Each structure stands twice: as C-alpha cells, then as structure tokens.
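Student: Provided below for reference: sequence and predicted model.
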Amino acid sequence: MFKDEDLDPIQVTSLWKKERDLTDSGIQTRELETFDVAVQSIKRKHRQVQTDEDIEEDIRLEDDDSPELSDFMQRIGPLMIHELQKNMRSHAFDVVLTLTCYLRYGRYDHEDWCTHKSALCTWNLDRRTLDANKPDTVMDLSSCLMCIAYHPQKPGLIVGGTFNGEVLVWDLSREDDILVASSGIGDDSHREPISKVEWVKDQDAKGAKYKIVSVSSDGKILVWQRNAKKHKLKLSDGFILLTESLPRHLRVKAKRGDQEMGVTCISFNPLDETTFLIGSESGGIFKCSTNTHGTPAGRELVSSILLSSPVTFSFSPHHGPVYSVDSSPYHRNLFISCGTDNTARIYSLLQMQPVLTLEPSAGYLYSAKWSPVRPLVVAVVTESGQLLLYDLKRSRTSPVHKLNSSERNRPLYSVQFNHKQPLLATAGADGLIKIWHLSDDLTSPEANENDVLEEIAGAALK
C-alpha cells in the first residue's frame, strides 16, 4: 500500500543575481575663463583758498562844537527819546496779523452727531515774540467749540459752549487743571448746539460777581452760577423762546404755541442788564426781561426749574435766520442785527420797524458789532469774506472801508472790537483769525456824534 520511491532531481537556475555590463565614458566641464581689469582710485587735489583780510575802517568823526548844534540836540533829543519809547509800544505798522487756527472754535456744517476734535487756542498780542502759528495756550476738546466769551474783569477766565450742549469755563491763570467748571450733560443742560454765551453781572450778589448766560437752538436761555469748590456750573434760572412769541403771520398753524423755537444770538443792554435781546432761527427778534415769566414750557420738557417765556416785545423780523444782535454802548434804545436776508438793521426798542437798514449786497451777514469808542461806527462781516466798516456820520448807505479778509472769499463768521486798543478781530471758514489795526478816523471820537446818534434814534418817535 505504501512504498519508498526515489525521484529524479530537478535543477532551477537562480535569477536574483545577474552580471552587469560596464562601459567607461568621459565627461568634460566648460573651461573657466578669467579676465584681469584694472581699476583706479579717485584722484584728490589740493587747492589753496584765501579769505578776505579783515580791514579795520578808520572812522573819522568831525568835531562840531557849534552852539547851534548844541541847542538843536538839547531841543530835539528829549522828543526823539520820547518817540522811540512810544514806538516800542506802538502797533502802528501792524496793519494786519494773521493767526492760523487749525482747530478753531468749531464747525457749522454738521449734519447730525459731532465726532470732530476741537481746541481752544489763545495768543497774547502784546508779546514781542508772538508766533502767529504757535498759540500760547491750546486746550483740546472732544466736541466742536461753537462760541466763547472773556470775563469782563478777569481776562484769564473764558466760558465756552460746545456742539453737544455743554458749557465749560477755563482759567488761564492756573498752571494746571485749567478747566475749572462744567455744566455737564443732563436734563438741565442744552440738548442742541450752543449758539452764544455771555458773562452778565449778578444784580443780586454783593460786589462784582458775574453769571453766565447761554442760548441754544433748543430754545433755552439758561443762567448759570459757578461753584468754584465743586468745579460745576449750577443752573439758577432759565427761560425758553416759544412759537407764540412770533408775529401771527409767521406762525405755523399746525404747531402749538408752547413749542420751543431755536435761539441764535443774545445781547444784554449795557445800561439796563435786566433787558436783553435775542434773535431766532425763524428770523424773529425779541425784547426780553429777566423779570418776566410768561407762558411756561410744555410738559414734555424736563428741567429742575420752571422755564417760561421772557418775551415782552417783538420787532419786525428778518427774512431768514438772525445771526447777530448787539446793543449800542452809547444809547440805551438802539441795537443792530443782521442775518441771511443780506441786511443789517438798526432798531429802536421803542418801535417795531427798523430805524435804519444797511444793504451792502454782499450775501449773508453773519455778525455786526458797535464800536466801543465811536458811537457811529459799526463793523459787519459777510458771506463773501469781506469786513465792512460803516461810519454813520459820513454815510448811512455805504461802508467807508471794505476790506477782503479772506483770500478765497470764504465766509467770515465773527467780528469783535478790542475795548482797550484800536484793534479788531475777524474769524471765518478758512480757519484764520485776523487782527486789524484801526485807523485814527475810526477810533477818534468826533464832535456831535452823540447828537447824530440821538437823531437816528429819534426817527422812531416820528
């Protein structure tokens, strides 16, 4: 069944190992080529130079001991010394000085919220080292500064109003913490940009103390007391301009009479500080009194004090917003106003219609001011960048001086006289403040000026 069997062997040749064929071949690199180039360093040469020899000039002075020369020098010497000393203090040749304010008071072309950075800049014009491009003081603000006013007796105190409705007070005499008071933002503050701020003498306080009055396009006229210890401004009194104060033909029938109306400017009577004038966005001009409390504001207006209308009389309105009102410092019944109807008007408190109308045909008029030294001189600035100076004794229709204050015909928004020096300042949309030196004919009072002013005011009684 099983048996042993021998099979023939089978041989299988291995394939993992194979003899390789080798071939020898030669390769050659490209021959390296070298070149020799000669270079030369810079040649230097020496030359002799010769400076001019300093030669001392022999100045020969002629001796003159004549009595005539001696008498002349004794007579003219004191006069020359007096004039030289006078010239050191004089600004006679400072025709115009341009001060560049890159961030001036603020912008007037806001469409909604204010997100601009602003600054308050000051210069001292009496400094011999005055630099027009470098202010003496710069205070940065987080909102546009719309208006400022210096304290009447303490020039270091400045009050300003911002676009956000805040009233701020700075004291430049302090080395640090220059901001000394603020109204803050709340129910008692303005809710719209502040149009004007003023220092007004406090009739109830002992001594020369001043209150701050601010007006805004929210219709509020607020009176502030400064609390020096708490660095705050406290609301002490207030008023509001209501649509019921407008003449009947200017009222909008759909609006209630207790609706507020924007205030654009204010001026207190220098001879009766209980009386003040306000201009409005609607063109109306109103005589007001701090002793009058008329119709109260509507219920929707929140305030810690009762706000009521101060209006006692309304004048014939401008045909557009009023940008400036200014009471005459020489006559208790006269004031000047201007606005977007291209006219500047002089009114009397005794009648509704203006007693004199100036029409310079220069576009909108943004500011008008009475001269503090000449009763018949007024200054007006225009939309076309002109400074107009009127002398009502010489002409009641045309300015005696018409000056271009803006090189690119940009609007001028503000004009202000200096009460101690013959200087006038203008400021406009080009970011420049210009200081003008007034000539003698605009600063030297003339005979019978008050009589002429009385004649103009008397036209109201005819």
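Tutor: Thanks, I have the structure now.

Student: CA atoms for contacts and neighbours, from now on please.
Tutor: Noted.

Student: got a list of what the nearest residue to Leu358 once chain neighbours are set aside touches?
Tutor: Setting aside the residues directly before and after it, Leu358 is nearest to Ala344 in space (C-alpha to C-alpha, 6 or more residues apart in numbering), at 5.0 Å. When contacts are counted by C-alpha atoms under 8 Å, 6 or more residues apart in numbering, Ala344 is found next to 336-338, 357-359, 365, 368, 380.

Student: same deal with Ala368?
Tutor: The contact partners of Ala368, by C-alpha under 8 Å, 6+ apart, come to 324-326, 336-338, 344, 378-381, 415.

Student: quick one: which of the residues you listed is nearest to Lys211?
Tutor: Proximity of the contacts of Ala368 to Lys211 (C-alpha to C-alpha) peaks at Asp326, which lies at 18.9 Å.

Student: Please work out which residues outside the helix or strand hosting Lys287 touch it.
Tutor: Using DSSP states H and E, Lys287 sits in strand 285-289. Strand 285-289 has contacts (C-alpha under 8 Å, 6+ apart) with 274-279, 310-318, 322, 349.

Student: now stretch 215-226
Tutor: 165, 181, 190-197, 211-214, 232-242, 260-266, 281.

Student: Just the buried ones from these?
Tutor: With neighbours counted by 16 or more other C-alpha atoms under 10 Å, these contain buried members at 165, 181, 190-197, 211-214, 232-235, 237-242, 260-266, 281.

Student: Which members of the contacts of stretch 215-226 are positioned in strands?
Tutor: Filtering those for membership in strands, criterion DSSP state E, returns 181, 194-197, 211-214, 232-240, 263-266.

Student: hold the first one in mind and look at this next one:
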Amino acid sequence: MEIVHVYTKKRNEFGRQCNFSDRSAELHVDILPDPSLASSFIERDPCDVPIQCTQEMSEHEVNTERFESDTRGINHVEGGWPKDNMEHCIKQNNAINIYQEYFEEEEVVEESEEQPSAKTINVFSCKLAVAYSSLGFQNISQDMSYDSYIWDIENPNKPEMTLKPVSLLVCLEYNPKDSHILVGGSYNGQIVIWLQSKTGTDTFSASTDGQVLWWDIRKMSEPTERLVLDPNKKGNLDNALGAISLEFETTMPTKFMVGTEQGLVVSCNRKAKTPAEKIVCTYSGHHGPVYALQRNPFFPKNFLTVADWTARIWSEDIKESSIMWTKYHMAYLSDGCWSPIRPSVFFTVKMDGTLDVWDFLFKQNDPTLSLKLGTATLLEISPGLCTLQRNEKALATAMFERETKREKILEARHREMRLKERSRSEQSKEEDTKEGEGEESAEERATRTETEVLENFRTVDGESLMSQ
C-alpha cells in the first residue's frame, strides 16, 4: 500500500494533551456527483435487511472467594433460657421486623415537665407601630397630644419616628406584604397612609358608621367599593351595625369578617354580585363590642372573638352559638389573638392589665398562665407554650370537630323545641279564637231573645190599649 501522508511526532510528545483552538471552517474536498455513473448501478428490489429487536447483552463469569460455614449448637442447663420462652421470642422475631423504623417522618419533640412561664426580654430586632387615642365618648381634652409613634424595640427609651395625624389614631396596621406601608384609622373617620413603596395599593376599612370601604391608596379621594352592614340586607344605613374590628385571611381573599358594636360578627363575601349577597350570615353571642376577631392560622374554619367578659371560639358551620368559650371574668376583655405556632393556644388581655395564655388541650376552665403587667412589656414565653407538641394538630382537629358536632345536636334540639312551642302557641290561639266566636254567638242570641221579649211586651200593651 502506498503511503499518502506521513505524520511525524517526537517521542517525548507522546501522550501530551492536545491544545485545540477556534478557527473558521475550511473546505478540503468537494466531490460533485457524476450523472454518467448512474447507469452503472443496479437497483436491488426487494432488499432484505436483518433487524434484531432484543437488547444486546454480554455474559460474564466471576469466581468469588468461597465462604465456609459451620453449624454449632449450645445446650442450656440450670440458669439457662426455658424452652417455652426461647420459642416465643423466636416466633416474635419471625412475626415483625424489630429493626424497622415505623415513624421516620414524624417530628420528634422533646417533652419537658417545665411549668408554663414568661420572662421579659430586652433585645429583639423589630419595629412596632403604636396608636394612642382615647375611645371614651366626648372624653378628649383640648391639650391631649395627637401623636402616635413607631418604636424600635432595641431602643425603648425614645421612639424612632413620630406620626402627626390631624386626628387621634384609633388603630395602626402594617401591610403584611410590604412593611414600608403603614395604614391608620383616625377618630374622625379618616384613613391615613404613610407610604414608602408603590406595591400593594388595595386596602379596606370599617367604622362605627356601619360601612366597609375599599380604597386604592393611589387615589384616596373616594372609595372604590362600599358595603353597608345592614343585617336586613337592604343597604339601609340607618339600620347598619357599627364596626369595631376587621378580620382578613390572605388564604381566603374573597372572604372577610367584621366585629360590631352590638356584639355580632358579620361574615361577608366581597365577590358577591349584589350588596345583599355580600352579607353571608351573622354570629351572635356577645353582650358588647367585639374588640378582637381572628381566624385560627391552622384551621381557618374556626375563629376567635373577644368581647364583653369572655373569649369565644366559633365554627363557620354553627351560626347560633360558639363551640367553646371562657368563663366570665371580673374585668373586661380588650384584645386577643391566636398563637402562630400552636393551634390550641391563644392569648387574651383584660382591662386590669392581666395577660392570659390559654391552651384548651391542657385546660379549658382556666388559663394555663396569667401574668399581671403594669406597663408595656415585651415577653418571651416558655418553650412549652411556643413549641408544637406531638399530635397537637390531630388533637385540636378532634376537639373542634367534637364541639362542633355537640353544638349541632343542641342546635337541632333547640330548633325542634321551638317548633313544638310555636305549634302549641298557634293551637292555643285557634282555640281562643273559637271560644271567642262561641261567646259572641251566645251574646247575639241573648240580645235577640231580649229584643223578642220587648216586642212581645209592646204587642201586649198595644192590644190592651186598643181594648180599652
């Protein structure tokens, strides 16, 4: 064979890494087709092509090191294991795998016997907006300051920022999605916004005038939507319920709830077509204004209300009464909220400065922990009150379902008793009506008899006069 090209390379360069470089493409050979050669080809028809559909495999043989085994036994004499016990243990090992982990995914919680407690802490990186006002009717003095403050908890001696509204601020709320937006409700009914961002422009408010208003903070001259809290669903502002508190859950964007001065909780649906359909239902059970209203963060179907002297837990399925409630306290309750970590724990505060921590899985009649606070204090509760316990969600679910079922049974029983009482009252009214009709007919008969007697006397007198 003739050598066409010889490639030479030094021996010390054998095995050296090739260094490639980028360059433009080059055309070395370009062979054009020759039509004259087409007559020399013979077309094969038919054409047989073998195809193998199975996977190609190879066979290998490996010789491993031989393992030599030996059988041995042992005889137990005095002090050894009894025969029956040995057989029982062997059968147990055959029945279950004693080395299998059955609860790998369950979170292990260290249970401690530590008593519930709380302590004051001084270092906590957070900002707090506080509204200062007097809610007493015509109880605002002329020299009272209208200022509210934003505090940095690391520096409790001096506020970080002073808010100067034109009227006292009744409430302040940060935007949950943007902490640069702060919305406040004034005593004179105005909405005040401190804005440092251009996101999250939708907000809504409620007032004691009985209206719920939706706003676009880019255009605060007029509300974008309005709802009158008329329980008769007629939109009459004269019959509207004064709003005290609002509840909005981000996971339920179309639903919200309103706590009123009359002790009612109004459940609303913003996306309803008509104003009457926006008021879904009402929950009654309190004797005073509902100052706090919040859904359970783990079970949104259940919500907490704080009013008068009690705190109550409700279910959306029960309209006539709450499913759980605290005892009536000597001091008025002013606020409350759920624990964001434990579904069975909630907090309430009273007008006498007492903070109560409730855990209804541990105790239902009394709070788990009560603290008397004199001034505004930042507290850290014990790990037992802020650590999710084993099976707590399942236990809380079971308790909510049990109490809801109990209230449904009682509600059905009360409804049945009311129907019976109504039927009895209607029946008694019918009987009274019949008796009244009977007495009236007797009077008519007596009147008619008296008239006939008088006519007879007149006839007799007339005849006697004529005979004379």
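Tutor: Done, it's in. Keep in mind that what you see is a predicted model, and the values were worked out from it rather than measured.

Student: returning to what we had before: closest one of the contacts of Ala344 of the first structure to Pro155 of the first structure?
Tutor: Closest to Pro155 of the first structure, out of all of these and judged by C-alpha to C-alpha, is Ala368, at 22.6 Å.

Student: Now check the second structure for the residue matching that closest one.
Tutor: Under the alignment (TM-score structural alignment), Ala368 of the first structure pairs with Gly336 of the second structure.

Student: Validate this expectation: its match resides in a strand.
Tutor: Yes. Assignment of Gly336 of the second structure by DSSP: H, G, I helix; E, B strand; the rest coil places it within a strand.

Student: what's the spacing between it and Phe347 of the second structure?
Tutor: If you measure Gly336 of the second structure against Phe347 of the second structure using C-alpha to C-alpha, to the nearest Å, the figure is 5 Å.

Student: So which residues of the stretch 251-400 of the second structure form helices?
Tutor: With DSSP state H, counting those that start in this stretch, the ranges of helices along the stretch 251-400 of the second structure come out as 275-278, 383-386, 392-467.

Student: Can you lay out those as CSV showing distance to Asn94 of the second structure?
Tutor: Listed next are the helices of the stretch 251-400 of the second structure as CSV, based on distance: least, C-alpha to C-alpha, whole Å:
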stretch, distance to Asn94 of the second structure
helix 275-278, 64
helix 383-386, 41
helix 392-467, 33
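
Student: Present these as a markdown table; the columns should include distance to Lys158 of the second structure and mean neighbour count.
Tutor: Listed next are the helices of the stretch 251-400 of the second structure as a markdown table, based on distance: least, C-alpha to C-alpha, whole Å; neighbours: other C-alpha atoms under 10 Å:
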| stretch | distance to Lys158 of the second structure | mean neighbour count |
| --- | --- | --- |
| helix 275-278 | 45 | 18 |
| helix 383-386 | 30 | 18 |
| helix 392-467 | 41 | 13 |
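
Student: Identify whichever of these lies nearest to Ile341 of the second structure.
Tutor: Using C-alpha to C-alpha, those put helix 383-386 closest to Ile341 of the second structure, at 6.2 Å.

Student: So which of the helices of the stretch 251-400 of the second structure is nearest Thr162 of the second structure?
Tutor: Across those, Thr162 of the second structure has its closest neighbour in helix 383-386 (32.9 Å, C-alpha to C-alpha).

Student: in the second structure, what residues pair with stretch 148-160 of the first structure?
Tutor: Residues 172-184 of the second structure are where stretch 148-160 of the first structure lands when matched by TM-score structural alignment.

Student: Okay, buried residues for that stretch please.
Tutor: Residues 172-174, 181-184 are the ones in stretch 172-184 of the second structure that count as buried (16+ other C-alpha under 10 Å).

Student: Just give me the closest of the residues you listed to Leu195 of the second structure.
Tutor: Of all these, Leu195 of the second structure sits closest to Ile181, with 4.8 Å by C-alpha to C-alpha.

Student: Mind telling me what element the closest one is part of?
Tutor: Under the criterion of DSSP H and E, Ile181 of the second structure resides in strand 178-186.

Student: Please apply the same query to Gln74 of the first structure.
Tutor: In the assignment (DSSP H and E), Gln74 of the first structure maps to helix 67-89.

Student: on that earlier part again, ok, average deviation of the strand holding Ile181 of the second structure from the first structure?
Tutor: The superposed strand 178-186 of the second structure is, by mean C-alpha distance after the TM-score superposition for the first structure, a mean 1.2 Å from where its aligned residues fall in the first structure.

Student: Check the alignment and tell me where the residue nearest to Leu358 of the first structure lands in the second structure.
Tutor: Using TM-score structural alignment, Ala344 of the first structure sits opposite Ala311 in the second structure.
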